[in-house]
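**Student:** below: sequence and its predicted model.
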Amino acid sequence: MEEQSSLPNVSIPCHNEQRDKKKRYTVYKVMVTVGQHEWFVFRRYAEFDKLYNTLRKQFPSMNLKIPAKRIFGDNFEPEFIKQRRAGLHEFIKRIVSHPQLCNHPDVRTFLLMDKMQHFSDASEDEDDKNSSTSSNINLGPSGNPHAKPTDFDFLKVIGKGSFGKVFLAKRNHDGKYYAVKVLQKKVILNRKEQKHIMAERNVLLKNVKHPFLVGLHYSFQTTDKLYFVLDFINGGELFFHLQRERTFPEPRAKFYIAEMASALGYLHSLNIVYRDLKPENILLDHEGHIILTDFGLCKEGISQTDTTTTFCGTPEYLAPEVLRKQPYDNTVDWWCLGSVLYEMLFGLPPFYSRDTHEMYDNILHKPLAKRPGASSTAWSILQGLLEKDGTNRLGSRDDFNEIRAHSFFSSINWDDLEQKKIPPPFIPNVVNTLCHAQRELEKVVVFNCVYPLFVTLTEVTIVYLLNLVQFSYNRCNEIE
């Protein structure tokens, strides 16, 4: 515990009020900081009062105080709200400035309860057990009928998507860390997305032996949720590193693109089109190697001579034939590869515009503008990959073999690359074992600030989820 003088101040600034026609009450949003990690909890006055009564009995000499309950009058009168906020502010300041109080079990529970309750998203609720709307989904050979959510300690949300969340989880019986993808069956079935989810499972099952694709260990289900137990890749998103550094030197970009091309070529050999290559789906492992993840948009059964017409992908990286809603094949992945290479070298996708319609028009019609700072071989492969006519695009004739033979990769020994014998140009700063992750998350340091929110219970849930959307993936060392 830090010295009292080093603890930051706390404050309770104002926020807006929202009302429910049937019931409303005051809820306080409390931000908690542990090193570089932050989360928030929601607390009603009654919970502050309960903590106060516990602490004042055990620490009478502290003379702790909180605003008294109001028996008569309007609890939502602005002046009353202002006075209560100030009183709770002083109460919190006393707690965080006193090491013994800050380490008290009830204070720790007060801080962590919502955080832990949030991870009930990863477990089976009582309501789920009584649900009659859910049904079993065939998980195929990956299904483990003996696995259950209580096999894991869910530590941290590391991703969020349309159907659920991805958690960093520690398996209890061996202490190993995994990324557990938890999907809501109801949402999947309501949107008729079961085929896409099973396609992702099928792709994951085929990826286990490839060095640059995330592996699925097994899957299981409860009444209302699906669970995919995946490799935990702790070097962070390529997007994170690219945002921080803006561009990569060409040798570093070449290394990453070579590993991506190897992974895409492997998928194509299985008649799978990835369709959603972008920096957010490209992770680095702890050694600095590329790992592709998130196979929700993969299309199975597409050989080099087959096509599909589904409009999907990320706008900045969509190939012209996809925008035109024309039949397309695995060459859309080589377009995406060129877009990612361009972004790594120059900081933005090749045809980017804040105006989506203008960006689409650029992708369809604007010539690729040559920019300074890249080698002639880099420009050559960019021109080949970003050819607007898919039938003339690099990779359209002999797929990955055509890519690997390009002069841009003349310095790459592909056998060494795929055996991970080539040292990565960058090693992420990560904790190797994460053995202290849970311990650090439980170590309460300080209330950073408290925000009063006046919302219904439902609206609290919405506010919580919207805040989580800001985080797509967190590097392991951010857990410290």
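**Tutor:** Noted; the coordinates are in hand. Residues are numbered from 1 along each chain as shown.
**Student:** every contact and neighbour count from this point should use C-alpha atoms.
**Tutor:** Will do.
**Student:** where along the stretch 301-450 of the chain do the strands fall?
**Tutor:** Secondary structure of the stretch 301-450 of the chain by DSSP state E, counting those that start in this stretch: the strands cover 446-453.
**Student:** what's the closest non-adjacent residue to residue 143?
**Tutor:** Nearest residue to residue 143, sequence neighbours excluded (CA to CA, 6 or more residues apart in numbering): residue 219, at 4.8 Å.
**Student:** one more: residue 246?
**Tutor:** Closest residue to residue 246 in three dimensions, ignoring its sequence neighbours and counting by CA to CA, 6+ apart: residue 347, at 5.4 Å.
**Student:** quick one on the thing from earlier: secondary structure element for the residue nearest to residue 143?
**Tutor:** Using DSSP states H and E, residue 219 sits in strand 216-221.
**Student:** the helix or strand that that strand is followed by packs against which elements?
**Tutor:** Later in the chain than strand 216-221, the nearest helix or strand by DSSP H and E is strand 225-231. With contacts defined as 3 or more CA pairs under 8 Å, 6 or more residues apart in numbering; DSSP states H and E, strand 225-231 has these neighbours: strand 177-184, strand 216-221.
**Student:** using the three-state scheme, assign the nearest residue to residue 427 once chain neighbours are set aside.
**Tutor:** Counting by CA to CA, 6+ apart, residue 427 lies nearest to residue 288, which is 4.7 Å off, once chain neighbours are set aside. Following DSSP: H, G, I helix; E, B strand; the rest coil, residue 288 is assigned to coil.
**Student:** hang on, residue 288 packs against residue 422?
**Tutor:** No: Residue 288 is beyond contact range of residue 422, at 10.7 Å (criterion: CA atoms under 8 Å).
**Student:** ok, and here's another one to check against it:
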Amino acid sequence: MRRERRAELCLRLLPRTSARLRAFRGDDVPEGTEVSRPILSAAGSRMTSASPLAAAGSRELCAGARPAPGTDTSALVGKTERGSLVHCLSSAPTAGSPRGFSGCAESPPDHRHRMDSSLAGAPSPQPSRANGNVHLGPSVNPNARPTDFDFLKVIGKGNYGKVLLAKHKSDGTFYAVKVLQKKSILKKKEGHIMAERSVLLKNVRHPFLVGLRYSFQTPEKLYFVLDYVNGGELFFHLQRERRFLEPRARFYAAEVASAIGYLHSLNVIYRDLKPENILLDCQGHVVLTDFGLCKEGVEPEETTSTFCGTPEYLAPEVLRKEPYDRAVDWWCLGAVLYEMLHGLPPFYSQDVSQMYENILYQPLQIPGGRTVAACDLLQGLLHKDQRQRLGSKADFLEIKNHVFFSPINWDDLYHKRLTPPFNPNVAGPADLKNFDPEFTQEAVSKSIGCTPDTVASSSGASSAFLGFSYAQGDDDLLDC
């Protein structure tokens, strides 16, 4: 059903277009799979395994996927669907060579571009405590239990669990609680849980980044208590309206750029900017979610090499498997802005290999009807040479000083003193009209709200989630 809706939209916007792509981690690809031949999923759902931690309403959670095309291509991607693509290679790949996938090998941020087998920002597993519980570190919230919440509705699903609208029994506060099965995560050797949690802990005070309120666990499950954001994905609204006028696109692009600039100031590269990861809050402000592909510790002059992202938004240097820096995020911003203005990503094709050819070699084509400032910004952000790309030298400062953003008062923007161009008109926290009924009509499992009597779990599950839990102060909550 969601597949059909997305396909119908794409057919209206672009002849011969029936799908955008979703991808999942390379460690799910069987040993010996050739990187140059994509394995296309027949499922076509919008669940992604690329981010085990996302706020309610992110691509992992919501509907309308463009189904993967059933064509065999010679693209650079190994296994693709709609969503985040991660090629986690154990060493630098050789074009056309067979490649087994054994976890996610990150290159450390280093100008020498060494490859190493450590996970992106994930701590090394440590032995579990004597009682079998996961050691939760200094940020533990030892008093949190599933029974603290009334779990009201399923609002999203992923490969590792579900996201639920939950109401805290003591104070009536609504949250998006993501519940993940430890066994599922361990089975797929998912190492980005802790990395994403680490990035989330840095984001709690930025107005356009989703906040992690706290996290806790039972022997079988991990619980992320997140900001509840029910204004819908930017993609959801773009799908409905097809394209935005420049003032509205400028507002969203400015808030997203502010969030990306803040991440860069923390030496974090986001790497997966797309409309599905941009939510609107109840007032219409942007909330950036899904930090599963973030890379921490990248200084301004340093690079990383992991082949990851979402196919439509991959920068040329990533496709060329070259070392890249934070300029990849500004390419993605350009692609998202282009899509907001024109309805599809700038180099989109139903044929994956053709789309990659377009990204690498096709000159940017901007349809008429746009201002000179908008065209100039798109050309700057979508420059194929990362060294010449807008933002490659002074980072966010170059973006905010571009003439396209001259109507924006950045201080007012940051403090949310600017009125959003669109109001989602949600009636309150219980208003779920911006979530897919396929999720909200699903029954809530009773096990989610139960606290098991047993305290210990298997040592394997225990040692894998050390330092997981986190508790935050009350002064950081969203306004809505």
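**Tutor:** Yep, it's here. Predicted, not measured: the structure shown is a model, and the values here were computed from it.
**Student:** how alike are these chains, TM-score-wise?
**Tutor:** Once superposed, the chains reach a TM-score of 0.61 (TM-score structural alignment, normalised by the length of structure 1), with 305 aligned residues with a CA RMSD of 2.0 Å.
**Student:** before we move on, the earlier item: neighbour count winner among residue 288 and residue 422 of structure 1?
**Tutor:** residue 288 (19 against 15; other CA atoms under 10 Å).
**Student:** which position in structure 2 pairs with that one?
**Tutor:** Aligned counterpart of residue 288 of structure 1 in structure 2: residue 284 (TM-score structural alignment).
**Student:** the stretch 151-300 of structure 1: helices as residue ranges?
**Tutor:** Along the stretch 151-300 of structure 1, counting by DSSP state H, counting those that start in this stretch, helices occupy 185-190, 194-207, 238-245, 250-269.
**Student:** buried residues in the third one?
**Tutor:** So the one you mean is helix 238-245 of structure 1. Buried positions in helix 238-245 of structure 1, judged by neighbour count with 16 or more other CA atoms under 10 Å: 238-242.
**Student:** likewise stretch 392-400 of structure 2?
**Tutor:** 392, 395-396, 399-400.
**Student:** from the centroid of structure 1, which residue is nearest?
**Tutor:** Per CA atoms, centre = their mean, the C-alpha nearest to the average position across structure 1 is that of residue 159, at 2.1 Å.
**Student:** counterpart of that one in structure 2?
**Tutor:** Checking TM-score structural alignment: residue 159 of structure 1 goes with residue 156.
**Student:** cool, residue 427 of structure 1 as well?
**Tutor:** In structure 2, residue 427 of structure 1 lands on residue 423 (TM-score structural alignment).
**Student:** so what's its match up against?
**Tutor:** 282-284 (CA atoms under 8 Å, 6 or more residues apart in numbering).
**Student:** please list which of those residues are preserved in structure 1.
**Tutor:** On the basis of both residues aligned by TM-score structural alignment, their matches' CA atoms under 8 Å, what survives of these in structure 1 is 282-284.
**Student:** wait, which of the residues you listed is closest to residue 440 of structure 2?
**Tutor:** The nearest member of these to residue 440 of structure 2, counting by CA to CA, is residue 282 at 18.4 Å.
**Student:** chain neighbours aside, what residue packs nearest to the closest one?
**Tutor:** That would be residue 231: by CA to CA, 6+ apart, it lies 5.1 Å from residue 282 of structure 2.
**Student:** do you know which of the helices and strands packed on strand 225-231 of structure 1 lies nearest residue 96 of structure 1?
**Tutor:** strand 177-184 (32.0 Å).
**Student:** just tell me the aligned range of the closest one in structure 2.
**Tutor:** Using TM-score structural alignment, strand 177-184 of structure 1 pairs with 174-181 in structure 2.
**Student:** give me the mean distance between the matching stretch and structure 1.
**Tutor:** In the superposition with structure 1, the average deviation recorded for stretch 174-181 of structure 2 is 1.0 Å (mean CA distance after the TM-score superposition for structure 1).
**Student:** list the buried residues of that stretch.
**Tutor:** For stretch 174-181 of structure 2, the neighbour count (16+ other CA under 10 Å) marks 174-181 as buried.
**Student:** the residue nearest to residue 246 of structure 1 contacts residue 247, doesn't it?
**Tutor:** Yes: the criterion here is CA under 8 Å, and residue 347 of structure 1 meets it with residue 247 at 5.1 Å.
**Student:** got a list of what the aligned residue in structure 2 for residue 247 of structure 1 touches?
**Tutor:** Alignment note (TM-score structural alignment): residue 247 of structure 1 maps to residue 243 of structure 2. Listed by CA under 8 Å, 6+ apart, the contact partners of residue 243 of structure 2 are 339-343.
**Student:** which of those residues sits closest to residue 7 of structure 2?
**Tutor:** residue 343 (13.5 Å).
**Student:** that closest one contacts residue 13, correct?
**Tutor:** Yes: contact status for residue 343 of structure 2 versus residue 13: in contact at 6.9 Å, counting by CA under 8 Å.
**Student:** so between the two, which is more surrounded?
**Tutor:** Counted by other CA under 10 Å, residue 343 of structure 2 and residue 13 do not tie: residue 343 has more neighbours, with 20 against 15.
**Student:** aligned against structure 1, show me the partner of the more buried one.
**Tutor:** Counting by TM-score structural alignment, residue 343 of structure 2 corresponds to residue 347 in structure 1.
**Student:** and for residue 317 of structure 2?
**Tutor:** In structure 1, the residue matched to residue 317 of structure 2 (TM-score structural alignment) is residue 321.
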